[in-house]
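J.: when you get a sec, could you give me coordinates for this:
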Amino acid sequence: MPFHLDDLDLDSIPDPYHSVLRRMAAAVEDRAVTPAVAIKVIREHLVPLLSDVDSALVSIQGQPSWDKIRTLYPALVFASESQQKQLLAAIGRLIELFVRHSDRPPREIDFPPFIEVFSFNRVCGYLGVPIAKPLLETNDGTRDLYRFCKYCWLPARRKDVCAFHTTSFDEASAARSQPACAHISLKQAQRLRTAFEQHVLALTTRDEMEFHQSGFDLPALLPPSGLSHWLDVRRPHLASLVRKQADTSANSLRILSAVLYGEELGAKVVEAIGGAVYLWTPITTRAEGWLAAWAAKSPRGGARRRGIKLLEV
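T.: Presented below is the predicted three-dimensional model:
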């Protein structure tokens, strides 16, 4: 079907973009808007409005598809929030309108629940790396390691929270062998959440933008070797915490897993992910954002007395 401009409420769209939408509709005419047509129109009418750096956010690799084009809208919106660039949000909105209203009833565009996983999947697509969902078998059933607790990077159990961030969790049990995020109270985690999400968004956007600017040469994914160096460069807060727990004979991945999940669960996660170490990337993104947010909070008093020195990175 063509682009149904008449279905839009133009009064809800800023005037400067009316002419852009009309030019897009004129370019389509009465043709059916296929993915190939859609990306051609987007490149000709929307990409020129962006800077060379930001235009990388409107690129797709390989054969155009609606699934690939749908990812452009949330990518631009997330980037606009991180970089405080309203133009990115506006271009994202125009893409959303174009994709939605080139069909009847309008196509649906869902926001991804976790920006770090969304971006990771995009980067994997650019590199031709298999996109996989790491699953962990536990006594409670199979858990998706990318279905995160809303307060940290651990897998959620129910109600979008992990075992440590519930009202029933016993804080006294958070010993040094527990995940790093278990060493603060639920109230602290709740207060940290906004800053945590902002840091994750900023880090995710930075990584993907630098990846595009490098011509896809930047090692955006956790590599099979050189873990310590990669953490130092890409995840400095997490690297500091890993070094704090390591000794000269320690396996870096084992230490990383223990910091992120605790020793027992961490060993199981290492086994579940196996040699596909790049699957750790969005987990480290989330952990780095959490640790950066915590470091910026400078907790005092009771937080220190509960042994939070472990988190002084």
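
J.: please count neighbours and contacts with C-alpha atoms only from this point.
T.: Will do.

J.: counting by contacts, list what the lengthiest helix in the chain packs against.
T.: Counting residues, the longest helix found in the chain (DSSP state H) is helix 186-213. If you count contacts as 3 or more CA pairs under 8 Å, 6 or more residues apart in numbering; DSSP states H and E, helix 186-213 packs onto helix 72-83, helix 115-127, helix 281-297.

J.: for residue 181, which of the ones you listed is the nearest?
T.: For those, the distance to residue 181 is smallest for helix 281-297, at 8.2 Å, taking CA to CA.

J.: packing partners for the closest one?
T.: By 3+ CA pairs under 8 Å, 6+ apart, helix 281-297 packs against helix 115-127, helix 186-213, helix 236-245.

J.: rewinding a little: redo the helices and strands packed on helix 186-213 as CSV? Include mean neighbour count and distance to residue 183.
T.: What follows is those, written out as CSV (neighbours: other CA atoms under 10 Å; distance: least, CA to CA, whole Å):
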stretch, mean neighbour count, distance to residue 183
helix 72-83, 21, 28
helix 115-127, 19, 23
helix 281-297, 21, 11
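
J.: tell me where the chain has strands.
T.: Along the chain, the segments classed as strands by DSSP state E run 135-138, 141-144.

J.: can I get the helices and strands packed on helix 281-297 in TSV including distance to residue 58?
T.: Listed next are the helices and strands packed on helix 281-297 as TSV, based on distance: least, CA to CA, whole Å:
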stretch	distance to residue 58
helix 115-127	12
helix 186-213	11
helix 236-245	29
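
J.: still on that earlier bit, any chance of the helices and strands packed on helix 186-213 in TSV with distance to residue 274 as columns?
T.: What follows is the helices and strands packed on helix 186-213, written out as TSV (distance: least, CA to CA, whole Å):
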stretch	distance to residue 274
helix 72-83	29
helix 115-127	18
helix 281-297	14
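
J.: what's the closest of those helices to residue 139?
T.: helix 281-297 (21.9 Å).

J.: what angle do the closest one and helix 115-127 make?
T.: 140 degrees (axes from the mean of the first three to the mean of the last three CA atoms, to 10 degrees).

J.: run the chain-centre distance for helix 281-297.
T.: 12 Å (CA atoms, centre = their mean, to the nearest Å).

J.: ditto for stretch 227-241
T.: How far stretch 227-241 lies from its chain's middle: 18 Å, per CA atoms, centre = their mean.

J.: ok so, going back, buried ones in the longest helix of the chain?
T.: For helix 186-213, the neighbour count (16 or more other CA atoms under 10 Å) marks 186, 189, 192-193, 195-205, 207-212 as buried.

J.: what does stretch 233-240 give?
T.: By neighbour count with 16+ other CA under 10 Å, stretch 233-240 contains the buried residues 234-240.

J.: one more to put side by side:
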Amino acid sequence: MPLYLSDEDINAFSREDVSVALWAIKLHAADMAVTPALALRLIHQYLLPLIPPEHWHELKVHRAATWDGIFFIYVALGFCVTSNEDPLVEVMYAIKLIHAHTKRQPREFEFPTVIEVTEFLAICQRLNIPVQGLRLKSAHKVDPMEYCTLCWRHPLPGRKLCAHHAPNSPFQDDGREGAKGAAARYKAGMRQKKRFDLEVNRLLTTETIEHHESLFTTPILLPSQNIAQWLSSRRPQIWQLLAERQLEVTDD
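T.: Model prediction:
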């Protein structure tokens, strides 16, 4: 897909150096398929020099480039802006423009519909924690921010249900159960969905209120240190399920 940047889009920037950079990017990408990797390389080549060096780390993507990752570079730079007059604002919006205009209908970032994920991203933004590296898509297409509609297991590829709850799942827990067992698990999950959603909202509300009342200091996100202590105090049921393996839990 080429880069659909119009003259009006580019000339709308008040910073001449940003407009020149976008013209260079448009010419460089002419008649080329603009992949996330190419878009990121062009951003580094033409827009990175326009950013103060102390913010260069925001443009580093530690895994394979994705369109979501490029959008989160725009978000991360937004947290570096000190005012509407900050020169960084125009560079930030230039990156958003590149993210959007590699499709005839401009690409928009799809915010997650799962309330827990939405609140998690909001907390990360509030605490100025970069999130572009979190949406890891492995070779098996596992996204840690997507899960089954009826539980917290990972969904099957391209599905909204996990292997446990999908009525026609190719991955049965027990080969002896067959299609009837899979259908029964799906029906049981549907019967419990209202209760599941209520419990999710209860837990989320409790932690969100606690976080706000503590002026955003409560450690509700998984820490990088003392993970065992955090699990035992904030996720006691998970801690109990570890049973005899609790001693194996280290920060590493």
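
J.: the helices and strands packed on helix 281-297 of the first structure: which one's closest to residue 289 of the first structure?
T.: Closest approach to residue 289 of the first structure among those (CA to CA): helix 186-213, 4.5 Å.

J.: where along the second structure do the helices fall?
T.: Under the criterion DSSP H, the second structure contains helices at 7-11, 16-28, 36-42, 67-78, 88-100, 115-126, 178-213, 227-234, 236-242.

J.: in TSV, list these along with distance to residue 108 of the second structure.
T.: Below are those laid out as TSV (distance: least, CA to CA, whole Å):
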stretch	distance to residue 108 of the second structure
helix 7-11	16
helix 16-28	19
helix 36-42	14
helix 67-78	9
helix 88-100	6
helix 115-126	16
helix 178-213	27
helix 227-234	35
helix 236-242	36
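
J.: to residue 249 of the second structure, which of those helices lies closest?
T.: helix 227-234 (6.0 Å).

J.: which other helices and strands does the closest one contact?
T.: Using 3+ CA pairs under 8 Å, 6+ apart, helix 227-234 of the second structure sits against helix 236-242.

J.: list the buried ones in the helix it packs on?
T.: Within helix 236-242 of the second structure, the residues that count as buried by 16+ other CA under 10 Å are residue 239.

J.: tell me which other helices or strands it touches.
T.: Looks like helix 236-242 of the second structure contacts helix 227-234 (3+ CA pairs under 8 Å, 6+ apart).

J.: what's next to the helix it packs on, contact-wise?
T.: Helix 227-234 of the second structure is touched from outside by 220, 222-223, 238-240, 246, 249-251, with contacts defined as CA atoms under 8 Å, 6 or more residues apart in numbering.

J.: ok, stretch 54-63 of the first structure next?
T.: By CA under 8 Å, 6+ apart, stretch 54-63 of the first structure touches 36, 43, 47-48, 68-69, 72, 75-76, 88, 125-126, 209, 212-213.

J.: which of the residues you listed sits closest to residue 136 of the first structure?
T.: residue 125 (23.5 Å).

J.: OK, contacts around that closest one?
T.: So, once contact is read as CA under 8 Å, 6+ apart, residue 125 of the first structure ends up touching 61, 131.

J.: distance check, it against residue 20 of the first structure.
T.: 29 Å (CA to CA, to the nearest Å).

J.: look up how far residue 17 of the second structure lies from residue 81 of the second structure.
T.: 18 Å.

J.: swap that for residue 197 of the second structure, please
T.: 50 Å.

J.: let's have the buried residues of stretch 233-240 of the first structure in a markdown table, adding distance to residue 227 of the first structure.
T.: A markdown table is the format used below for those (distance: CA to CA, whole Å):
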| residue | distance to residue 227 of the first structure |
| --- | --- |
| 234 | 10 |
| 235 | 10 |
| 236 | 12 |
| 237 | 14 |
| 238 | 12 |
| 239 | 9 |
| 240 | 13 |
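
J.: about what we covered before: closest to residue 259 of the first structure out of the helices and strands packed on helix 186-213 of the first structure?
T.: Nearest to residue 259 of the first structure, of all those, is helix 281-297, at 9.8 Å by CA to CA.

J.: that closest one relative to helix 236-245, how many degrees between them?
T.: Using the same axes, to 10 degrees: helix 281-297 of the first structure against helix 236-245 is 90 degrees.

J.: which residues in the second structure does helix 281-297 of the first structure match up with?
T.: Following TM-score structural alignment, helix 281-297 of the first structure has no partner segment in the second structure.

J.: one more: stretch 239-247 of the first structure?
T.: Going by TM-score structural alignment: stretch 239-247 of the first structure matches no residues.

J.: could you check how far that stretch is from the centre of its chain?
T.: 24 Å.

J.: kindly report the same for stretch 15-35 of the first structure.
T.: Taking mean C-alpha positions (CA atoms, centre = their mean), stretch 15-35 of the first structure and its chain are 31 Å apart.

J.: show residues contacting that stretch.
T.: With CA under 8 Å, 6+ apart as the test, stretch 15-35 of the first structure has contacts from 1-5, 10, 37, 41, 45-46, 64-66, 69, 94, 102.

J.: select from those the one having the most neighbours.
T.: residue 3 (27 neighbours; other CA atoms under 10 Å).

J.: now it: how far from residue 58 of the first structure?
T.: 19 Å.

J.: what of residue 96 of the first structure?
T.: On the measure of CA to CA, residue 96 of the first structure and residue 58 of the first structure end up 12 Å apart.

J.: one more: residue 304 of the first structure?
T.: Residue 304 of the first structure is 45 Å from residue 58 of the first structure, by CA to CA.

J.: the two - which one has more neighbours?
T.: Applying other CA under 10 Å to residue 304 of the first structure and residue 58 shows that residue 58 carries more neighbours, namely 21 against 15.

J.: need the counterpart of residue 181 of the second structure in the first structure.
T.: Residue 181 of the second structure maps onto nothing in the first structure, by TM-score structural alignment.

J.: residue 181 of the second structure - how many residues pack around it?
T.: 19.

J.: distance of it from residue 105 of the second structure?
T.: The spacing between residue 181 of the second structure and residue 105 of the second structure, counted by CA to CA, is 44 Å.
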